[in-house]
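> This is the structure alone, sequence omitted:
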């Protein structure tokens, strides 16, 4: 469960041993926590914690941190960074637009599905009619020998 008040988000968790509900503000570096014994009390304590955080920042003369301000660092390997930058330049777009597009696509999907393919090696034994010479297949009025098409098949699933 996620709580929301004045643009701030908070977590809601439970200590299974004591039964205490607790949480903290999400997506800010300042540590702001709250706890309660009931869900209604936790919601109240969360709102009070946000209000107290904003008031404390005002009293200290500093701006409160804004959750999800629109700026974040993305750590990727140098090869992926370079490949994305080259592709973005080739496509005439900024690298930022590539990241925005990728995030929008990610969020529009219900769930990311893991898919893979792999190959199987299949051995096929070809048996020719007794009266023929060699092994092969009879197809469209032509006898094709196993040497002409090979004796391996490729199967994917």
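On my side now, so go ahead. Source: prediction; values computed, not measured.
> contacts, neighbours, all on C-alpha from now
Will do.
> what's around the nearest residue to residue 35 once chain neighbours are set aside, how many residues?
Excluding its sequence neighbours, the residue lying closest to residue 35 (CA to CA, 6 or more residues apart in numbering) is residue 22, at 4.0 Å. The number of residues packed around residue 22, counting by other CA atoms under 10 Å, is 21.
> Presented hereafter is structure B, for comparison with structure A:
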């Protein structure tokens, strides 16, 4: 199950026999965990985890890590860059569109 809160995304897991569902935020560089007994409890715990994280950062004078922006800097060999550009042109796409589509195919 996937939950969303203010741009953050969490994956939820449940092991048969556990009393709690466990969540982990997947689109932040920090590791943020939470748990709940039912979906309402889980959503509340997720929101509280994000609030607590922001407060923790504020107390320490640091900026909270934001959810992934969708921008990815990628370094590849020049020859590969050339081949990707050629394939993108053949497909009638920008390099960004071409790479995003190929990544979506495998993700």
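Perfect, thanks for sending it. This structure is a prediction, so every number in the text was calculated from the model and none was measured.
> Let me see the contact set for the residue opposite residue 4 of structure 1 in structure 2 once aligned.
Under the alignment (TM-score structural alignment), residue 4 of structure 1 pairs with residue 4 of structure 2. Neighbour list for residue 4 of structure 2: residue 10 [criterion: CA atoms under 8 Å, 6 or more residues apart in numbering].
> how about the helix or strand containing residue 4 of structure 2: buried residues?
Following DSSP states H and E, one finds residue 4 of structure 2 within strand 2-5. Within strand 2-5 of structure 2, the residues scored as buried using 16 or more other CA atoms under 10 Å are residue 3.
> average distance between whichever helix or strand comes after that strand and structure 1?
Downstream of strand 2-5 of structure 2, the first helix or strand assigned by DSSP H and E is strand 8-13. When structure 1 is overlaid, strand 8-13 of structure 2 sits 1.3 Å from its aligned residues on average, using mean CA distance after the TM-score superposition for structure 1.
> Next, the mean deviation of the following helix or strand past strand 8-13 of structure 2 compared to structure 1.
On the C-terminal side of strand 8-13 of structure 2, the closest following helix or strand by DSSP H and E is strand 21-25. Here strand 21-25 of structure 2, set against structure 1 after superposition, deviates by a mean of 0.6 Å using mean CA distance after the TM-score superposition for structure 1.
> Where in structure 1 does the very next helix or strand once past strand 21-25 of structure 2 fall?
Per DSSP H and E, the first helix or strand lying C-terminal to strand 21-25 of structure 2 is strand 33-36. Mapped onto structure 1 using TM-score structural alignment, strand 33-36 of structure 2 spans residues 33-36.
> Tell me the gap between that stretch and the middle of its chain.
30 Å (CA atoms, centre = their mean, to the nearest Å).
> which outside residues touch that stretch?
With contacts defined as CA under 8 Å, 6+ apart, stretch 33-36 of structure 1 is touched by 20, 21, 22, 23, 24, 25, 42, 45, 46, 49.
> and if you look at stretch 6-23 of structure 2?
Contacts for stretch 6-23 of structure 2 (CA under 8 Å, 6+ apart): 1-4, 24-28, 33-38, 42, 46, 67.
> could you redo the last one with a cut-off of 10 Å?
Around stretch 6-23 of structure 2, the neighbours that count as contacts under CA atoms under 10 Å, 6 or more residues apart in numbering are 1-4, 24-28, 32-39, 41-43, 45-47, 50, 66-69.
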